[in-house]
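# Kindly return the folded structure for what I paste below:
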Amino acid sequence: MSDSLPAGSLALPVRRHRQGEMHDVTDAVAEECPVALVFNGISHAVMMATPADLEYFALGFALSEGIVEQCGAVRDIEVIRHDDSVEVQMEIAQGDFVALKAQRRALAGRTGCGVCGIESIELLDLSPTPIAHAAPAVDEAIVARILADLPAQQPLMRATGCAHGAAWCTPSGEIIRVFEDVGRHNALDKLLGWMAREAVSTDNGLVFLTSRASYELVRKAARRDVALIATISAPTSLAIRLAREAGITLLSFCRPNGFVAY
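A predicted model of the protein is given here:
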């Protein structure tokens, strides 16, 4: 295999069986490790994630979970790498930190899970504020363009076959930026963190996700005023409910020849 591996992957020896033959080769494997998110010295969440683009991930998590409202409230981010884990230390505004301590919860998220370890059902925020701006109009040709262009911008997925992608796209279907992670919600947090850091307006575009539409993805997008979400796979009933309450247009089962609008 090539000596050049995409960020977030490792080269490991494997034994490949094909058509009755066996070969010892080196293969690319997506990285997954515990990433501790520490706010003002207190560990708040441990997420299993791909250890790439972690500053964007931490910022996006802080914003999409409602820990801070504005990008500027995160004063500093430091990524500290250990042998088998990563710590991301953030300094946030004192008012936000006081609010965080008042409703502190312990998240221990496995891949694809955003609320494992939550202390009570009451802490789940399932009432999104309606988004003020309208979603852009999207047709089959736009979805087809995104689907055609997306694989070229997913190096981790191409190398490993084991990564979700979250893309910010224009209403015409141009892909502006893609982030990848073994966890679908982590990929979205990386994208949202980048958008906040770069002051990308959510007024005129859409988020495209290479996953199912689960409730936490819709909830995160709602907090960041994303009015249109498109996913390759199916939505859940709670994702549909939250999208309707927030005024988000949700497109799922996206294929080159069509999609389902919820």
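# going forward, measure contacts between C-alpha atoms and count neighbours the same way
Noted.
# Which stretches in the stretch 51-200 of the chain count as strands?
In the stretch 51-200 of the chain, the segments counted as strands under DSSP state E, counting those that start in this stretch are 74-81, 86-92, 107-109, 164-169, 175-181.
# okay, these, which one's buried deepest?
strand 164-169 (a mean of 24; mean count of other CA atoms under 10 Å).
# Centre of the chain to that strand, how far?
8 Å (CA atoms, centre = their mean, to the nearest Å).
# Next: stretch 41-49.
16 Å.
# Please point out which parts of that stretch sit buried.
Of all the residues in stretch 41-49, those buried under the rule 16 or more other CA atoms under 10 Å are 43-49.
# Just put these in TSV and tack on distance to Asp139 and secondary structure.
Output for those, formatted as TSV (distance: CA to CA, whole Å; DSSP: H, G, I helix; E, B strand; the rest coil):
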residue	distance to Asp139	secondary structure
Ser43	44	strand
His44	41	strand
Ala45	39	strand
Val46	39	strand
Met47	35	strand
Met48	35	strand
Ala49	33	strand
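# Could you single out the nearest of those to Gln153?
Closest approach to Gln153 among the buried residues of stretch 41-49 (CA to CA): Ala49, at 19.4 Å.
# For the closest one, which non-adjacent residue is spatially closest?
Glu32 (5.2 Å; CA to CA, 6 or more residues apart in numbering).
# unless I'm mixing things up, Ile118 is touching Arg105, no?
Yes - between Ile118 and Arg105 there is a contact at 5.9 Å, judged by CA atoms under 8 Å.
# start to end distance for stretch 62-76?
End-to-end distance for stretch 62-76: 12 Å, by CA to CA, to the nearest Å.
# which residues sit against that stretch?
59, 89-93, 96-97, 99-100, 189, 192-193, 196-197, 219-221, 223-224 (CA atoms under 8 Å, 6 or more residues apart in numbering).
# Would you list the buried entries among those residues?
The buried subset of the contacts of stretch 62-76 - by 16+ other CA under 10 Å - is 59, 89-92, 96-97, 100, 189, 192-193, 196, 219-221, 223-224.
# ok so, going back, show me the contacts for the residue nearest to Ala49.
48-51, 182.
# Sequence B follows; please return its structure for comparison with A:
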Amino acid sequence: MRASRSISARALGPDGARAIARSLPEEVPVAITCNGSTQAVMMCTPSDLEDFATGFAFTEGYATPSQIEGIEIIEVAQGIEARLWIEEEAAAALGARRRAMMGPVGCGLCGIDSLEQALRDLRPVSADLSLAADDAAGAGEALRAHQPLHDLTQAVHAAGFFMPGQGIVLAREDVGRHNALDKLIGAALRAEIDPACGAVVITSRVSVEMVQKTVLAGCAILIAVSAPTAQALRVADAARLTVAALARGGRIEVFTHARRINEGAVDVVA
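Have a look, this model is predicted:
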């Protein structure tokens, strides 16, 4: 299944009307199954689904990469199944956060069983990483060079992994911002890249779940093009995660644990 499709439309404007073809992202239901049992159904862009399944299973507490024995991506009449085969010990522990839902784009908390699961306990980040202020401020623009599906469709989010001295070394795209981050985390884990060695960069706002997934991955810095929510900052502060947001036009605002961003020549708005 392709990640995008060309759709016919009519363009209307001051210069009149004309027929056009517009490339738009696909959005399909993807069922995450573990040992034959469906755990979640998310609306996703049908690309990099092995990465998505790995990252989603890890950040949702289903299984670590070492507990995943195999992955199958199967196209079915209703959508796509991402079939994970995991160790029995991990399979037995799934009941604590079982999901059975159809998540709309951008909604990562629908279907959880309790309020306690929405604000789950996080182990504080211990990674000792720092970035120059100009690198942090330019990370969002650096990610733009790794967004081919966005360039084609203007309708998807991206998440990238920025390493000091190397720039963006991995990037993934999806119609859902949570899905893009799960894909990125899964790609890093499958490539055996230590998330503690770099920063996560996202094109969306910083929500609670984006903070949770970044912390669970072991990454110490989250950089965003858009703003954070107040609750996301409370969670980030408690988890010792550095949140730097509104990375636009060579400027950035650091909200939590600013010691990891080395101030320099960047003119940060007060």
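# Counterpart of Ala199 of structure 2 over in structure 1?
Matched to structure 1 by TM-score structural alignment, Ala199 of structure 2 sits across from Leu206.
# from what I can see its match touches Asp225, true?
No - in this structure, Leu206 of structure 1 is not within contact of Asp225 by CA under 8 Å, at 10.5 Å.
# Let me know the secondary structure of Leu242 of structure 1.
helix (DSSP: H, G, I helix; E, B strand; the rest coil).
# what residues are up against the residue nearest the centre of structure 2?
Centrality entry for structure 2: nearest residue to the mean C-alpha point is Leu181, 1.2 Å, by CA atoms, centre = their mean. Listed by CA under 8 Å, 6+ apart, the contact partners of Leu181 of structure 2 are 55, 158-160, 172, 202, 210, 213.
# Okay, and which of the contacts of stretch 62-76 of structure 1 map to helices?
Among those, the ones falling in helices (DSSP state H) are 59, 96-97, 99-100, 189, 192-193, 196-197, 219-221, 223.
# now, which of those sits nearest Gln19 of structure 1?
So of those, ranked by how close each gets to Gln19 of structure 1 (CA to CA), first place is Asp189, at 40.9 Å.
# The closest one: what's its closest spatial neighbour, skipping adjacent residues?
That would be Gly60: by CA to CA, 6+ apart, it lies 4.4 Å from Asp189 of structure 1.
# Could you give the number of residues near the counterpart of that neighbour in structure 2?
Matched to structure 2 by TM-score structural alignment, Gly60 of structure 1 sits across from Gly55. The tally of other residues near Gly55 of structure 2 (other CA atoms under 10 Å) stands at 30.
# Test my guess that Gly55 of structure 2 contacts Ala180.
No - the criterion here is CA under 8 Å, and Gly55 of structure 2 misses it with Ala180 at 9.7 Å.
# quick revisit: from the contacts of Leu181 of structure 2, which is closest to Leu233 of structure 2?
Met210 (10.8 Å).
# which residue lines up with Leu126 of structure 1 in structure 2?
Match for Leu126 of structure 1 (TM-score structural alignment): Arg120.
# I'd guessed Arg99 of structure 2 sits against Gln39; true?
Yes - between Arg99 of structure 2 and Gln39 a contact is recorded at 5.2 Å, counting by CA under 8 Å.
# for Gly117 of structure 1, what are its contacts?
Here Gly117 of structure 1 is in contact with 105-109 (CA under 8 Å, 6+ apart).
# between these, which is nearest Pro13 of structure 1?
Nearest to Pro13 of structure 1 among these, with distances taken as CA to CA, is Gly109, at 28.5 Å.
# Next, the contact list for the equivalent of that closest one over in structure 2, please.
Counting by TM-score structural alignment, Gly109 of structure 1 corresponds to Gly103 in structure 2. Gly103 of structure 2 makes contact with 41-43, 110-111, according to CA under 8 Å, 6+ apart.
# Distance of Gly103 of structure 2 relative to Ala191 of structure 2?
Distance from Gly103 of structure 2 to Ala191 of structure 2, by CA to CA: 28 Å.
# Can you show me the helices along the stretch 101-250 of structure 1?
Per DSSP state H, counting those that start in this stretch, the stretch 101-250 of structure 1 carries helices over the ranges 140-149, 155-160, 184-197, 215-223, 237-246.
# Format the ones you listed as JSON lines; extra columns: distance to Ala7 of structure 1.
What follows is the helices of the stretch 101-250 of structure 1, written out as JSON lines (distance: least, CA to CA, whole Å):
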{"stretch": "helix 140-149", "distance to Ala7 of structure 1": "20"}
{"stretch": "helix 155-160", "distance to Ala7 of structure 1": "7"}
{"stretch": "helix 184-197", "distance to Ala7 of structure 1": "14"}
{"stretch": "helix 215-223", "distance to Ala7 of structure 1": "24"}
{"stretch": "helix 237-246", "distance to Ala7 of structure 1": "31"}
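# Pick the most deeply packed of those.
helix 184-197 (a mean of 26).
# which part of structure 2 lines up with that one?
Under TM-score structural alignment, the match for helix 184-197 of structure 1 is residues 177-190.
# Next, count neighbours for Pro13 of structure 1.
11.
# Aligned counterpart of it in structure 2, please.
By TM-score structural alignment, Pro13 of structure 1 lines up with Ser8.
# host element of the residue nearest to that match when sequence neighbours are not counted?
Spatially, and ignoring its direct neighbours in sequence, Ser8 of structure 2 is nearest to Ala21 (4.5 Å; CA to CA, 6+ apart). In this assignment (DSSP states H and E), Ala21 of structure 2 forms part of strand 16-25.
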